[in-house]
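Q: build the 3D model from these lines:
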Amino acid sequence: MKNELLSLLNKNLLAVEPSLIRKFDDEISKIPGIIKLTLGEPYFNTPDHIKIAGIKAIIDNQTHYAPNRGIVELREAISEYLRRRHYAVSYDPQEQIIVTNGASEAISTAMNSFLGEGDMVLCPSPAFGLYRNLAKINGARYIEIDTEDDKYELTPEKLKTYLDEYHTSVKMLVLNYPNNPTGVSYSENEIKKLAEVLEEYPIVGECQEVCVNG
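A: Now for the predicted structure:
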C-alpha cells in the first residue's frame, strides 16, 4: 500500500529534502541545559494580554468559519498598521490584504500561485530552506545568487547580471530580509535600487510581508 501511494504523489514532492536545521535541532536538543540558537523561536512566552484576548474570543463564540481572506476587522487593522506605523503605504483591506496562518503559509501561497514547470526562481544565498523546496514542488528551477563576496547583500549589479543571464525563464526573485540565517537587512535606498533593476524585467518579487509585481 505504501508503494502504491508513493506512485500517486506529485513527483516533484519526492525531490524535497528534509530540513537540515530541523535535523540539527533534533540532535542538539538532546544536550542537557543547552541554549539553542537554531529554529529562531522567540525566547519569551505569548504575552498575557494576547492569551486573554484569545480566550475571550472563544467565550464570545468567535469560533466559526472566517471569510477566506480573513476577518474584516483584522484586515482593516492590518491596513491601518501598515499605513500609520510601519511602512506608510496604503492597501485596501477588502481587495489587497489576506490573513494567513503565519509567514510560511503566506510564502507558500505566493510561490504556489506564480510558479510552474520550467520557471526559474532567483534567491540570494544563504537563505531559508523553504524557498528551495517550494520551487521544487512546483517544478521550478531554484537559482542561488552567491552573496558572500558582497557581505551577504544582493547588489543591483549582481541582480542585473543574473537577470540578464536567465531572464527568459525567471519568474520570481525571493528577497529574504532580515536574512535567515545571516541577519543582514537592507536600507530603504538599497531596496529602491533593487526595485529599479526589477522594473526592467517581467518578474515577481517576493519578500517577507508583501508580494509585488516588479
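Q: alpha carbons only for contacts and neighbour counts from here, please
A: OK.
Q: list the contacts for P181?
A: P181 is in contact with P126, A127, F128, counting by C-alpha atoms under 8 Å, 6 or more residues apart in numbering.
Q: just Y162 next, same as before
A: I145 are the contacts of Y162 under C-alpha under 8 Å, 6+ apart.
Q: let's see this one next to it:
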Amino acid sequence: MNLERFLSRSVQSVPPSGIRKFFDIVSEMRDALSLGVGEPDFVTPWSIRDMGIYSIEEGHTHYTSNYGLLELRKEISNYLKRRFDLNYPNYREQILVTVGASEAIDIALRSIINPGDEVLIPEPSFVSYKPCTIFAGGIPVEVPTKAENDFKLRAEDIIPKITPRTKALILSYPNNPTGAIMTKEDLKELVDVLKDKDIIVISDEIYAELTYEGEHVSIANFPEMKDKTILINGFSKAFAMTGWRLGFVAANEVFIKAMAKVHQYIIMSAPTFSQYAAIEALRNGAAEVEKMKEEYNRRRRYMVSRFNKMGLECFEPKGAFYVFPSIKSTGLSSEEFAEKLLYQQKVAVVPGTAFGSCGEGFIRCSYAYSIETIKEALDRIEKFVTNFKASTQSQEIQKNRVVVEQ
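A: Sure, this is the predicted structure:
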C-alpha cells in the first residue's frame, strides 16, 4: 500500500532541510567537528535561568494569555524603544509572544497569504522561508543577492520581481547565512520602491543585537513602512535561549489580531516559565549580551582572516554569527566541497545551496563555537584545501604529460 499518496502535495513538494543531512552524518562520526549549527555555544545567563526556575517553584505552570504575559509584552515594547527606537506603545494589541521566531514566521505568512500570492524571498536566506510560504499556499519568488554587493538587497533586485500578485517581501538582516547587514541608507532605497505599493514586509530581525559595525536599523523605523511591516524577533540568538523557544512579533493591531487567531488555535500560548525568564533577560541581560557579542566579534575577525589566507575569498560579515566564504577557486560545487571535507577531514559545514541556488560556490560556517574548536576546524579545512589543490595540480600535470607524449 502506497501511503505517500495520502500526503499533502505541498508537503511532498518541499525537500528536507539541506542542513540536517550533514548534521545526521556528524552525529555518528567519531572525532568530527561541526561549524554548521546556528546556535550559541554559551549557556543562557544565570540570572535568566534562575528566573525560569523560580517561576516554576512559584507555581507559574499554567497557560498565559494567548498573546503572552502582559508584563512581558510591556517589557518587549520598552526594549524595542530603548534599543532600536521602535515605537509599539499599545503592547496589549501590538505585540504577540510566540514559540520562537520560527512560529512567528509561519503564522505571519499564514495570516496574510491567499492561494497564489507571491512572496519575494531574497537569497541566500534562512531555510524555512520558502517552505513556510508554500505551506501557506503562497508562491515563493527567489530574489538573488550578490557577493559583489555585500549580499545586500538592492532596489534593482526586487523591482523586476514585483508583479500584481506580489503580497509580501521577507527581509532578513542581519542575514543568515551571509552575515550581511542593511544600513539606513540601504533600507531607504527599498523604502522608496515599497512605500506606495501594497506589499507587506515581514522583517526577521532575530540577529539585531549581533550587529558589529554601527547600530541595527529596522525598516519599521521608516514612518511610511511602519504599518506595513511585521517585525519578528526573539530571545534565541542574542540571549542564548534557543531551547526556551520564545520569540515575538510587533506589528499593527490588524496583523497581530490575525496572527493571534492562528496562534491560539495551533499553540494556545508560549511556555510560561520561558516568558518569566524573558522578562529578566530584557530587564537585566544587556551586559551578558554585550559580553557574548564581543566574543563573537573576536571569532568573526579570526575566521575571516583565516579563510582569506587559505585562498577562500571571504566577504566580511557585519552581523549574525556566520561567515560565507567562496569555494569557487577549488572548482568544486558547494555540495561536493562539503561532502569531501566531511569525509576526508571530519569537519561539517553547510553547502551554500541549502540557502538557495545563488548560494552555489559558497559554504556557511558558524562561529557560535569556542575559539579552540574554530581553530582546529579551520586547520583541517586548510589542510583539505591544500591537499585538494595539490592533487588537482598533479592530475593536470599528468594530463598534460600524456597529451605531449601522444
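Q: list the TM-score for the superposed pair.
A: Overlay of the two chains. TM-score (TM-score structural alignment, normalised by the length of structure 1): 0.89; 208 aligned residues with a C-alpha RMSD of 2.0 Å.
Q: taking the contacts of P181 of structure 1 one by one, which sit in helices?
A: Using DSSP state H, no member of those falls within helices.
Q: top of these by neighbour count?
A: A127 (19 neighbours; other C-alpha atoms under 10 Å).
Q: skipping its backbone neighbours, what lies nearest it in space?
A: Spatially, and ignoring its direct neighbours in sequence, A127 of structure 1 is nearest to N180 (5.6 Å; C-alpha to C-alpha, 6 or more residues apart in numbering).
Q: map that neighbour across to structure 2 for me.
A: By TM-score structural alignment, N180 of structure 1 lines up with N176 in structure 2.
Q: again with I145 of structure 1
A: Aligned partner of I145 of structure 1 by TM-score structural alignment: V143.
Q: can you check G70 of structure 1 too?
A: Under the alignment (TM-score structural alignment), G70 of structure 1 pairs with G68 of structure 2.
Q: do E117 of structure 1 as well
A: By TM-score structural alignment, E117 of structure 1 lines up with P115.
Q: what sits against the residue most central in space within structure 1?
A: Centroid-nearest residue in structure 1, with C-alpha atoms, centre = their mean: I107, separated by 3.8 Å. Going by C-alpha under 8 Å, 6+ apart, I107 of structure 1 touches Q208.
Q: from E93 of structure 2, how far out is K74 of structure 2?
A: According to C-alpha to C-alpha, to the nearest Å, K74 of structure 2 stands 11 Å off from E93 of structure 2.
Q: please name the residues that touch the aligned partner of E17 of structure 1 in structure 2.
A: Alignment note (TM-score structural alignment): E17 of structure 1 maps to P15 of structure 2. P15 of structure 2 makes no contacts at all, as judged by C-alpha under 8 Å, 6+ apart.
Q: coming back round to it: helix or strand: which one has the equivalent of the residue nearest to the centre of structure 1 over in structure 2?
A: By TM-score structural alignment, I107 of structure 1 lines up with I105 in structure 2. Taking DSSP states H and E as the definition, one finds I105 of structure 2 inside helix 100-112.
Q: tally of neighbours for the nearest residue to A250 of structure 2 once chain neighbours are set aside?
A: Distances taken as C-alpha to C-alpha, 6+ apart put I95 closest to A250 of structure 2, at 4.6 Å, once the chain neighbours are dropped. Using other C-alpha under 10 Å, I95 of structure 2 has 30 other residues around it.
Q: for P124 of structure 2, see how far away I95 of structure 2 is.
A: 29 Å.
Q: now swap in N175 of structure 2 and tell me
A: From N175 of structure 2 to P124 of structure 2 the distance is 9 Å (C-alpha to C-alpha).
Q: the match of E17 of structure 1 in helix, strand or coil?
A: At P15 of structure 2 the chain is in coil, as set by DSSP: H, G, I helix; E, B strand; the rest coil.
Q: over to L173 of structure 1?
A: Under three-state DSSP, L173 of structure 1 comes out as strand.
Q: so it touches Y131, yeah?
A: No. Between L173 of structure 1 and Y131 there is no contact under C-alpha atoms under 8 Å: 10.4 Å.
Q: that older thread, give me the number of residues near the match of G70 of structure 1?
A: G68 of structure 2: 22 neighbours (other C-alpha under 10 Å).
Q: surely it meets V97?
A: Yes. Using C-alpha under 8 Å, G68 of structure 2 is in contact with V97, at 5.1 Å.
Q: in the stretch 251-400 of structure 2, which spans are helices?
A: 253-266, 272-284, 286-309, 334-345, 371-405 (DSSP state H, counting those that start in this stretch).
Q: select, out of those helices, the one closest to D50 of structure 2.
A: Checking these against D50 of structure 2 by C-alpha to C-alpha gives helix 272-284 as the closest, at 7.8 Å.
Q: report the aligned residue range of structure 1 for the closest one.
A: Counting by TM-score structural alignment, helix 272-284 of structure 2 falls onto no part of structure 1.
Q: which parts of that helix are buried?
A: Buried residues in helix 272-284 of structure 2, counted by 16 or more other C-alpha atoms under 10 Å: T272, F273, S274, Q275, Y276, A277, A278, I279, E280, A281, L282.
Q: ok, the last one - contacts?
A: Yep, that's L282 of structure 2 we're talking about. E75, I76, Y79.
Q: and the aligned residue in structure 1 for I134 of structure 2, how many neighbours?
A: Under the alignment by TM-score structural alignment, I134 of structure 2 pairs with K136 in structure 1. K136 of structure 1 sits with 22 neighbouring residues when counted by other C-alpha under 10 Å.
Q: how about the contacts made by K136 of structure 1?
A: Each residue near K136 of structure 1 by C-alpha under 8 Å, 6+ apart is listed here: N12, L13, A15, V16, Y142.
Q: buried only: go through those residues for me.
A: Here, 16+ other C-alpha under 10 Å leaves N12, Y142 buried among the contacts of K136 of structure 1.
Q: what distance do you get for the residue nearest to A127 of structure 1 to P124 of structure 1?
A: For N180 of structure 1, the distance to P124 of structure 1 - C-alpha to C-alpha - is 11 Å.
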